[in-house]
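Chemist: Build me a structure from this.
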Amino acid sequence: MLPADAPSGFRRVALIVACALFMQNLDATVLATVLPTMAREFHVSPAQISLALTGYLLALAVFIPASGPLADRFGARRTFQAAIALFVAGSIFCGMATGLTSLVVARVVQGVGGALMVPVGRLVLLRTVRKHELVAAIAWLTMPAMLGPILGPPVGGAIVTWLDWRWIFWINLPMGLFGIAMVGRYIAEHAVAEAAPFDLAGFILCGFTLAPLIFGLQLAGRSVHPMIGAGLIGAGLLSGFAYVRHARRADAPVLDLSLLRISTFRRSLIGGSLTRITQGAMPFLMPMLLQLTFGLSAAASGTVTFASALGAFTMKSVAPKILRRVGFRTTLMVVGVASPLFYAMTGLIRHAWPMPAIFVLLLCCGFLVSLQFTAFNAIAYADIEPEQMSRATSFYATFQQLSLSVGICAAATSLGISMRLGGRAVPTFADFGAAIWTVTGLSLLAIFNNRGFAFGDGAEMSRPAFPATERRAG
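Modeler: Model prediction:
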């Protein structure tokens, strides 16, 4: 981040980076809406089609650790443009998919582009903002990007109802080309003069940790090959242990574990990861719940599920004011309980519920979780030094995407187990309720982590109305 007296022009950069986030978020939410349609065309179950989401998130989790070192070595602008181009190429291949296998492969290509696109864009923004402007900068970054989830469900529903689902991927082409042009024109290069050598051994170990963990979680909840899933999880944990030993000896590890000594970064990482388990699961669960139990079309379900994104977009304008008035710790303590409880209420949805009531409930869920993410994403960088920024962004983004993957895997696993226990081939309200309560229960655990924040944490960014108490050491 810039010194307090340095000129700051982060708004234009924030909007350009937001365009990339818009494209990625639109793609993700459109896909979630049309998953049931794609499952029918490819003749696979709803749980199996979740591989289209998991494969993408897997690529994100595996390749995000390389984003910071690559941006340092080749320059942020060049890396950002290459990432957008790769994301667009993957989108084209997704639209040409002829089955689940080819779709998942194309989604992995998309994921590699996304793995570099978002963290590097965030890194560029962090390098152009003063510390006390960080909360506002994240709001500038996130508000346009939230248009993706807002437009995604109705756009996805309209495309699958009146056109062909393949257009949900092909619409990324004009947006991507526009983004590449804007990056080249307005974003300055941020190459590091003496970039550290790339930690290839650490990158490989991270891949052998994250990939088995994600696919193992996916397989463990299925009726076939549960032991293979358990074996993959075990292999991932062993590789993770090997990476920890490697990182302690490496001069510049791809994931710098020393960042965990910083209290605000560590607690934001843990709390944000637990919270995102629910956020990863709900875009997978809600469209299926509305389509398979209420019999809604993809277009109709999209007009309901976009409520959570609308609530999130609304919160962005008031989040800085709330954080300035009550501070980060109080906000995270209160919302850390309210957000998962509101999401848990969606597990009580039944046929008797009117659609306006479901819409309002999802609106409140999005409103609360948006405030929670704004606070976590800002306070994570409160005590990060400039030379640590690139590795901090890649570290944080890695666990963001891993937790989203865990959310999808946990939802698919609990949904499949509930269906098998009930002897049902098609999920019912009870099955969706079991899945929702599983993921919200995991997210509720974040409250124990949030208690560790000091009242003065983040005071320089939010400028709260009360005097900051003494900061707690990492």
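Chemist: From here on, just use CA atoms for contacts and neighbour counts.
Modeler: Will do.
Chemist: Mind listing what's buried along the host helix or strand of Ala378?
Modeler: Here Ala378 sits within helix 355-379, counting by DSSP states H and E. By neighbour count on 16 or more other CA atoms under 10 Å, the buried set for helix 355-379 is 358-359, 361-379.
Chemist: Also stretch 161-175?
Modeler: Buried-residue list, stretch 161-175, by 16+ other CA under 10 Å: Thr161, Trp165, Arg166, Trp167, Ile168, Phe169, Trp170, Ile171, Asn172, Leu173, Met175.
Chemist: mind listing what the second one touches?
Modeler: By CA atoms under 8 Å, 6 or more residues apart in numbering, the contact set of Trp165 is Val34, Met38, Gly156, Ile159.
Chemist: if you look at the residues you listed, which of them are in helices?
Modeler: Counted as lying in helices by DSSP state H, out of those, are Val34, Met38, Gly156, Ile159.
Chemist: ok, and the closest non-adjacent residue to the last one?
Modeler: The shortest distance from Ile159 to any residue other than its chain neighbours is 6.0 Å, reached at Trp165 (CA to CA, 6 or more residues apart in numbering).
Chemist: which element is that neighbour on?
Modeler: Using DSSP H and E, Trp165 falls within no helix or strand.
Chemist: Please report the distance of it from Gly271.
Modeler: According to CA to CA, to the nearest Å, Trp165 stands 36 Å off from Gly271.
Chemist: Same check on Val326?
Modeler: 19 Å.
Chemist: Next: Gly407.
Modeler: 14 Å.
Chemist: Alongside the first, I'd like the structure of this one:
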Amino acid sequence: MTYRYKVALIFLIGFFIDCINIFMSAVALPSIAHDMQVSTSSVAWVANAYILGLTLIIPVSTWLAGRFGSREILTASMLLFSGAVWMCGMAGSFHELVIWRFVQGIGGGLLIPVGQALTFNLFQGPQRAKISTLVMAVALIAPAISPTIGGVIVDSSSWRWVFHSNIPFSLIAAALSWLWIKEARPASLARPDIKGLLLVSTALGSLLMGMSLYGGDYPPLAALSCLMLGVICVVLYVLHYRRCDNAIVELSLLKSKKLSTSIFIYYAIPGVFTGVNLLSIFFLQNSLHFSAKLTGMFMILYASGAFIAMLVCGRVYNRFGARRLFTLGMLLHSAGIATLYLVDSAADLPIIVIAYCLMGIGGGIGANTAQTTSLMDFQGADTHKGSVIWNINRQMSFSIGAALFLMIYNLLLASLASTPAYHLTFVIAAVMGLLPLLQMSNLTTQKECHAQHNR
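Modeler: Predicted coordinates for the structure are as follows:
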């Protein structure tokens, strides 16, 4: 195995662990709530704490890799992750579980952007599409299989083993990182942007906290205060960025149409799908009385459609270009979401199958194209900086998607019955998933891109 594929394998293992921890733990939430006697809104912090820790550490991960070395950081991240998941499984109280989930997220957040930057720097040009296809295959296979596996673990043993089952993967990633990574440390390293780090961390933490509080049983003023604090910190960071020579998040990279469009697409497809799928789970189980196992199996349909789409997308990306693939992906994905509007009873199972297949195919095309396109304009250190922005976006899109559509559904419940509220939320989601179409004219076509390089 060549060096670049060794690095890619380490990143893919870490990425797989990250994905299954978002989706597998969700299956265990009812058991955790029952065992630890907490409410549904409170138990959501098992997921929120992980995403919060993951998101807050991403901005500083690149500096840490430069300061201590990529090999050392990747190894330490997986060892920290291993210890944290063990403690999650051993937690004696809910607050202890939430704290260790936060630590677990820190471990995962160190590996993802560093591993992605190392990998993408080794795969340039047309090869970027191939490695992006592997990345997105992991991003879809993990959510497809992890709910079913998690359900089997919970039913046959305990929710604690949902966390313990991660340990072999994280220890393997730690060992391979130490043995295989050979990246040299930079000769000189700029002083870290501590003020920027504090502003970015406070902004992300406040925004996630505000959205989580709004979706739970908390006073609206508390949620609004957190959201306002997050917005204020964003404004303060922009002002700070203009005066700082080595800002922790390099906003100038957003001038890249490829990166900014890919970010928009990620909110419109994976972000929207996260919220739609969460609502769909409640709709199918609570309104149509489907079993949890059957509900989880629809993700297999989604992943199958997405996997096939990604294989095709990886082959045709350089011929058709990002603009056409983005457009096709959005249209198919939103068509699948809109199809859920037609579901009224358990007899509509074939319609649900069609909906998830369409969402899977469209999601596979859109997400894979975004992953391929996002960092295409960057090389070297800029790839690391772009990876930080991209991975913050990836995590935030999941959180915002879930919070946004739960909020919309709850607002609609004030004037509609449960099923019509679900239906109208799906329609709104389908429309919102098409918003990036307005930006497609700004994206350089593949042929134009080749012409610019040839001049």
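Chemist: if we can go back for a sec, which one's more surrounded, Gly407 and Gly271 of structure 1?
Modeler: Using other CA atoms under 10 Å, the more surrounded residue of Gly407 of structure 1 and Gly271 is Gly407, with 30 against 23.
Chemist: and the more buried one, what pairs with it in structure 2?
Modeler: Aligned by TM-score structural alignment, Gly407 of structure 1 pairs with Gly401 of structure 2.
Chemist: Tell me how many other residues surround the aligned partner of Phe328 of structure 1 in structure 2.
Modeler: Using TM-score structural alignment, the equivalent of Phe328 of structure 1 in structure 2 is Ala322. Per other CA under 10 Å, the neighbour tally for Ala322 of structure 2 reads 28.
Chemist: from what I can see Ala322 of structure 2 touches Cys449, true?
Modeler: No - the criterion here is CA atoms under 8 Å, and Ala322 of structure 2 misses it with Cys449 at 10.8 Å.
Chemist: What about the equivalent of Leu294 of structure 2 over in structure 1, how many residues nearby?
Modeler: In structure 1, the residue paired with Leu294 of structure 2 is Ala300, using TM-score structural alignment. Ala300 of structure 1 has 18 neighbours, counted by other CA under 10 Å.
Chemist: and Ala300 of structure 1, what does it touch?
Modeler: Pro154, Gly157 are the contacts of Ala300 of structure 1 under CA under 8 Å, 6+ apart.
Chemist: repeat that with 10 Å
Modeler: Pro153, Pro154, Gly157, Ala158, Thr161, Pro287, Leu290, Gln291 (CA atoms under 10 Å, 6 or more residues apart in numbering).
Chemist: quick one: it is in a strand?
Modeler: No - counting by DSSP: H, G, I helix; E, B strand; the rest coil, Ala300 of structure 1 is not found in a strand; it is helix.
Chemist: mean deviation (superposed) between stretch 356-369 of structure 2 and structure 1, please.
Modeler: For stretch 356-369 of structure 2, the mean distance from the matching residues in structure 1 following superposition reads 1.5 Å, by mean CA distance after the TM-score superposition for structure 1.
Chemist: That stretch maps to which residues in structure 1?
Modeler: Taking TM-score structural alignment, stretch 356-369 of structure 2 hits residues 362-375 over in structure 1.
Chemist: so what sits against both of Ala322 and Cys449 of structure 2?
Modeler: The contact lists of Ala322 of structure 2 and Cys449 share Leu443, where a contact means CA under 10 Å, 6+ apart.
Chemist: List the contacts of the counterpart of Val154 of structure 2 in structure 1.
Modeler: Correspondence of Val154 of structure 2 to structure 1, assessed by TM-score structural alignment: Val160. The contact partners of Val160 of structure 1, taken as CA under 10 Å, 6+ apart, are Val30, Thr33, Val34, Leu35, Thr37, Met38, Arg166, Trp167, Ile168, Ser297, Ala298, Ala299.
Chemist: Since that was my last question, I'll sign off now.
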